[in-house]
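The following block contains a protein sequence and its predicted model.
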Amino acid sequence: MTAVSEKLISLLGDALKRHPAPGRLWLGYSGGLDSTVLLHLLCRVQVPFGAVHVNHGLSARADEWQAHCEEVAGKLGVPLVARNVEVRRKEGGLEQAARKARYGAFDMVMAPGDQLLLAQHGDDQAETFLLRLLRGAGVLGLGAMAEWRSVGDPDEGRSLLRPLLGASRAELECYARASGLEWVEDDSNSDLALDRNYIRKQVVPPLAARWPLLERVSRSAENLREAAGLLQDLAGEDLQRCGVRRESFGLSIDLAAFLALSNARQKNLLRGWLHNCGAPMPEAAHLQQALHQAQAVEDAIPAVPLGGMVLRRYRDRLFLTPQLQPRERFDEVEWQWDGVHELKLSEGWILAPSPDWPAADYMVQFRRGGERAKPRERHHSQTLKRLLQEYALPPWLRDRVPLVFRGETLVAVGDLFVTVDGPVSPPIWRFLD
């Protein structure tokens, strides 16, 4: 066994021991050099695993690469799952869109407790660090790629592991050639219009010729990830001080407590809040705009897109919510409901019967304007618009609260109240995040 083989096997074995997975191991297998080496190493250490190949359809050779992966995996007795994906180029550029589609495919394959292994190495780490530096990333971004991180819902225990970050691409190629491995070459790797390729071809070589680049970047990234962890801890403490709580749609914190923090801690809290929600980090300009809007005049109700979420202000709370589709898409939608089973509404909302909700033929729709209602405890009817304000339903949900009718009679408004003609208590209205 050569020194390179010993190093790579040691890196893999140590990483698997540090980060054991209760579920199944999956290798992200593109057919390129890096993933081919990791495939071979996993077979050598006799770890049970499956492989996932994602066909992006971006190259004329995409099907050829998939066939190659199926053939290699078949010869080694490795179960392989192939997934075709659609790359939406408008979603942050080609590289980002392809990455999003790829991780979406991985997510579909992985079960709770499963772990995804990726073959990124030290050169990839250096390129990622430099790319993020040139894009003005903060501490968390400059931490580059962690060896291990959780993915998706933390309660499901899925994770991602990069066991070869301590190796260079040259070492992987040396191992592959010594082992007689065959791999595919992606034509797009020579396209200097892609930022990562430009960094790889034009920036890294002269830097690496003068300094031990991989070692220095690895050390810096580790220090920055440690600093990012401390900032995340501080953000968690500040969130608790600001009374973070789960709402029917998203989460909220006390606005006065938030505004009492320093500007730097406000930014750090927002970054930590987004991180907890699994959202990407926003650009600095968007973060500054969010802070400005949070201090808007008292009667303003801003909505600022932030890291794939929306920061909103209402009364004395600051809300972080998922995005909403334009209301016009649902104007004429109606649902028939039996009052027994859960009813799926638009955008991930659910209407379900409360314990004493009676079975009947109901019709459910959204507001169309001009409705009036008389809550059971009131003596007079009022406009629904006024009632929703009195019940403190956030403005962004007022056009989406389900109105439940029995025949022509309004019997319930979401989970807010029932009318004099309705059951004893309202149904359950919740958002599945």
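Alright, I've got the coordinates.

all contacts plus neighbour counts: C-alpha atoms, from now on.
Noted.

Can you name the residues that contact the closest residue to L33 other than its chain neighbours?
The shortest distance from L33 to any non-neighbouring residue, by CA to CA, 6 or more residues apart in numbering, is to W183 (5.5 Å). Taking CA atoms under 8 Å, 6 or more residues apart in numbering, we find W183 in contact with 31-33, 36.

Need those residues in CSV (columns: distance to K344 and neighbour count).
CSV is the format used below for the contacts of W183 (distance: CA to CA, whole Å; neighbours: other CA atoms under 10 Å):
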residue, distance to K344, neighbour count
G31, 41, 24
G32, 43, 16
L33, 46, 21
T36, 44, 25
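
Mark which of those residues are part of helices, please.
33, 36 (DSSP state H).

Can I get the contacts of W183 in a markdown table including distance to A67?
Converted to a markdown table, those look like this (distance: CA to CA, whole Å):
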| residue | distance to A67 |
| --- | --- |
| G31 | 10 |
| G32 | 13 |
| L33 | 16 |
| T36 | 14 |
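
Now do the buried residues in the helix or strand hosting A221.
Using DSSP states H and E, A221 sits within helix 213-241. By 16 or more other CA atoms under 10 Å, the buried positions in helix 213-241 come out as 213-214, 217-218, 220-222, 224-225, 228-229, 231-232, 234-236, 238-239.

now swap in stretch 36-54 and tell me
For stretch 36-54, by 16+ other CA under 10 Å, it's 36-42, 49-54.

Can you tell me how far Q240 is from Y362?
41 Å (CA to CA, to the nearest Å).

wait, S159
43 Å.

K344 too?
According to CA to CA, K344 stands 14 Å off from Y362.

The two: which has the busier surroundings?
Y362 (19 against 13; other CA atoms under 10 Å).

Any idea how many residues pack against D187?
10.

Which residue, other than its chain neighbours, is closest to it?
S59 is the one closest to D187 (CA to CA, 6+ apart), at 8.0 Å.

Let's verify that neighbour: helix, strand, or coil?
Assigned by DSSP: H, G, I helix; E, B strand; the rest coil, the conformation of S59 is coil.

where does G166 land in three-state SS?
With three-state DSSP as the basis, G166 sits in coil.

ok, now E185?
coil.

what separates the nearest residue to it once chain neighbours are set aside from A119, distance-wise?
Once flanking residues are discounted, E185 sits nearest to G32: 6.1 Å by CA to CA, 6+ apart. Per CA to CA, G32 is found 10 Å from A119.

what does G272 give?
Taking CA to CA, one finds G272 at 28 Å from A119.

With W335 instead?
48 Å.

the more surrounded of these two?
Using other CA under 10 Å as the criterion, W335 and A119 rank with A119 on top: 23 against 14.

Below is an additional structure, to be compared with the one above:
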Amino acid sequence: MSFSPQAPLSLVVGYSGGLDSTVLLHLMHRMQQRLPQLFSLSAIHVHHGLQPAAEAFKSQAIAFCDQLSLPLQVMHVAIPEAEIGRLGLEAAARRYRYQAFAKCLPPAAVLLLAHHRDDLIETALLQWIRGAGLEGLSAMTRLSSAEIEGRMITRWRPLLDHSRQALLDYAQSEGLRWVEDPSNADRSLARNRIRHEVMPILRSIREGADSAMSRSISHLQTARDLLELVTDQALEQSRLPGGMLNVELLFMQDEALAARIIRGWLKHHGAPTPPTRRLTEFLRQLREAREPFAQMDLSEPGSAEIWRVVRERGHLRIAR
């Protein structure tokens, strides 16, 4: 297995202690040994304490980083039960993990994640059966940026073209040790059912199904990038001073593009984005309304912060 990164100055691996991130950290350490002047390397381990194996993962992270003589930060995170109930265990753990990464990443550092091709396909299938749109189906990209905890975080997934089997073969050939996540065998989790039940069937139907599905996701990502470019250009044309939107220019666009413009506008201002059905209904009301005033609630029921989109005469503004 090999890859050739165009690496920045500071690379930080999100290290769980499992197979995938152990392989990633080992590969990056080997590369840094060969090219020490190219980048610095360190690791972050987030301790959720959500499963009995949490201490074993932490011990593995400490031991392996000691073995490689790499700096390691261990972040202890407590996830409120209410958040787990609202988001689900996997989503809540992911959100708090990224928040922990954002708090301790050095300035201008790039966060390396160990997602591989199997993760890419499983995520796309999960999004598909949830009825996700283009963004959801193509969400996992090799290089991406996101605002987390008030700062822009660059995420790099160097292993996205490689299968889990390739990672396992590499780890065994190098004599690496890691901790197996016991939840990976839990068939009550949708991702595991896709991994252990759905994917074997798809592979039996068509040889090379993994590579073909990965290519399809890449095509979706290209289409999404092009659509984002068109949306950004249309949004720029519709802007008014003070962060408002020109309603007349908005209505000159196709309904689907108008919805994307509003989503991009809300995202730019850090506002929550409404479900597609609610946004479509709001656009219909705006087009048909005789009165110059209309509004749409953005906040979830019970939310501490109240967000609204308000139409006043010829413009839209965000109200809190």
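The structure has been received and is ready for your questions. Just so we're clear, the structure is a prediction, and the values are computed from it rather than from any experiment.

still on that earlier bit, now the second structure: which of the contacts of W183 of the first structure match?
Contacts conserved in the second structure for the contacts of W183 of the first structure, using both residues aligned by TM-score structural alignment, their matches' CA atoms under 8 Å: 31-33, 36.

for these, which one is nearest V109 of the first structure?
Among these, G31 lies closest to V109 of the first structure (CA to CA), at 18.2 Å.

That closest one maps to what in the second structure?
Using TM-score structural alignment as the criterion, G31 of the first structure maps onto G17 of the second structure.

for that match, what are its contacts?
Contacts of G17 of the second structure (CA under 8 Å, 6+ apart): 57-58, 60-61, 178-179.

coming back round to it: mind checking which of the buried residues of stretch 36-54 of the first structure land in strands?
Among the buried residues of stretch 36-54 of the first structure, the ones falling in strands (DSSP state E) are 50-54.

Which parts of the stretch 101-250 of the second structure are helices?
In the stretch 101-250 of the second structure, the helices defined using DSSP state H, counting those that start in this stretch lie at 117-129, 134-137, 164-173, 190-193, 199-205, 209-238, 247-251.

nearest to A108 of the second structure, of the ones you listed?
Once the helices of the stretch 101-250 of the second structure are compared by CA to CA, helix 209-238 is nearest, at 23.9 Å.

The closest one maps to which residues in the first structure?
Using TM-score structural alignment, helix 209-238 of the second structure corresponds to residues 213-242 of the first structure.

nearest residue to the spatially most central residue of the first structure other than its sequence neighbours?
With distances taken as CA atoms, centre = their mean, G278 lies nearest the centre of the first structure, 4.5 Å away. Of all residues beyond its chain neighbours, the one nearest G278 of the first structure is G152 (7.4 Å), with distances taken as CA to CA, 6+ apart.

which residue in the second structure lines up with the one you found?
Aligned by TM-score structural alignment, G152 of the first structure pairs with E147 of the second structure.

Tally up the residues packed near that match, please.
11.

Tell me, how many residues neighbour the residue mapped onto G166 of the first structure from the second structure?
Under the alignment (TM-score structural alignment), G166 of the first structure maps onto D161 of the second structure. By the measure other CA under 10 Å, the count of residues near D161 of the second structure is 16.

got the contact list for D161 of the second structure?
If you count contacts by CA under 8 Å, 6+ apart, D161 of the second structure has them with 116-117.

burial of A63 of the second structure, as a residue count?
Counted with other CA under 10 Å, the neighbours of A63 of the second structure add up to 13.

Next: M281 of the first structure.
M281 of the first structure: 20 neighbours (other CA under 10 Å).

which ones are touching it?
271, 274-275, 307.

Which one of those sits in the busiest neighbourhood?
Most surrounded of the contacts of M281 of the first structure: other CA under 10 Å gives R271, at 23 neighbours.

Give the aligned equivalent of that residue in the second structure.
Mapped onto the second structure by TM-score structural alignment, R271 of the first structure lines up with R263.

Span of stretch 120-138 of the second structure from start to end?
End-to-end distance (CA to CA), stretch 120-138 of the second structure: 9 Å.

so that stretch corresponds to what in the first structure?
Mapping stretch 120-138 of the second structure onto the first structure (TM-score structural alignment) gives residues 125-143.

what distance separates the match of helix 209-238 of the second structure from the centre of its chain?
Computed by CA atoms, centre = their mean, to the nearest Å, the separation of stretch 213-242 of the first structure from the middle of its chain amounts to 19 Å.

ditto for stretch 57-76 of the first structure
With CA atoms, centre = their mean as the basis, stretch 57-76 of the first structure stands 28 Å off its chain's centre.

Tell me which residues are up against it.
By CA under 8 Å, 6+ apart, the list of residues contacting stretch 57-76 of the first structure reads 29-31, 43, 51, 53, 55-56, 79-80, 82, 84-86, 184, 187.

from those, which single one is nearest L11 of the first structure?
Nearest member of the contacts of stretch 57-76 of the first structure to L11 of the first structure, counting by CA to CA, is C43, at 14.6 Å.

mind checking what that closest one lines up with in the second structure?
Applying TM-score structural alignment, one finds that C43 of the first structure aligns to H29 in the second structure.

Distance of that match relative to P275 of the second structure?
According to CA to CA, H29 of the second structure stands 43 Å off from P275 of the second structure.

now A223 of the second structure
Counting by CA to CA - A223 of the second structure and P275 of the second structure are separated by 22 Å.

by contact count, what packs against the helix or strand just after the helix holding A221 of the first structure?
The helix or strand immediately downstream of helix 213-241 of the first structure is strand 245-246, counting by DSSP H and E. Strand 245-246 of the first structure is packed against strand 251-254, with contacts defined by 3 or more CA pairs under 8 Å, 6 or more residues apart in numbering; DSSP states H and E.

Need the residues that contact the strand it packs on.
Taking CA under 8 Å, 6+ apart as the rule, strand 251-254 of the first structure contacts 239, 242-246, 316-321.

OK, contacts around T36 of the first structure?
By CA under 8 Å, 6+ apart, the contact list for T36 of the first structure reads 29-30, 181-183.

Pipe the residues you listed into JSON lines and attach distance to V297 of the first structure per row.
As requested, the contacts of T36 of the first structure are exported to JSON lines (distance: CA to CA, whole Å):
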{"residue": "Y29", "distance to V297 of the first structure": "53"}
{"residue": "S30", "distance to V297 of the first structure": "52"}
{"residue": "L181", "distance to V297 of the first structure": "65"}
{"residue": "E182", "distance to V297 of the first structure": "64"}
{"residue": "W183", "distance to V297 of the first structure": "60"}
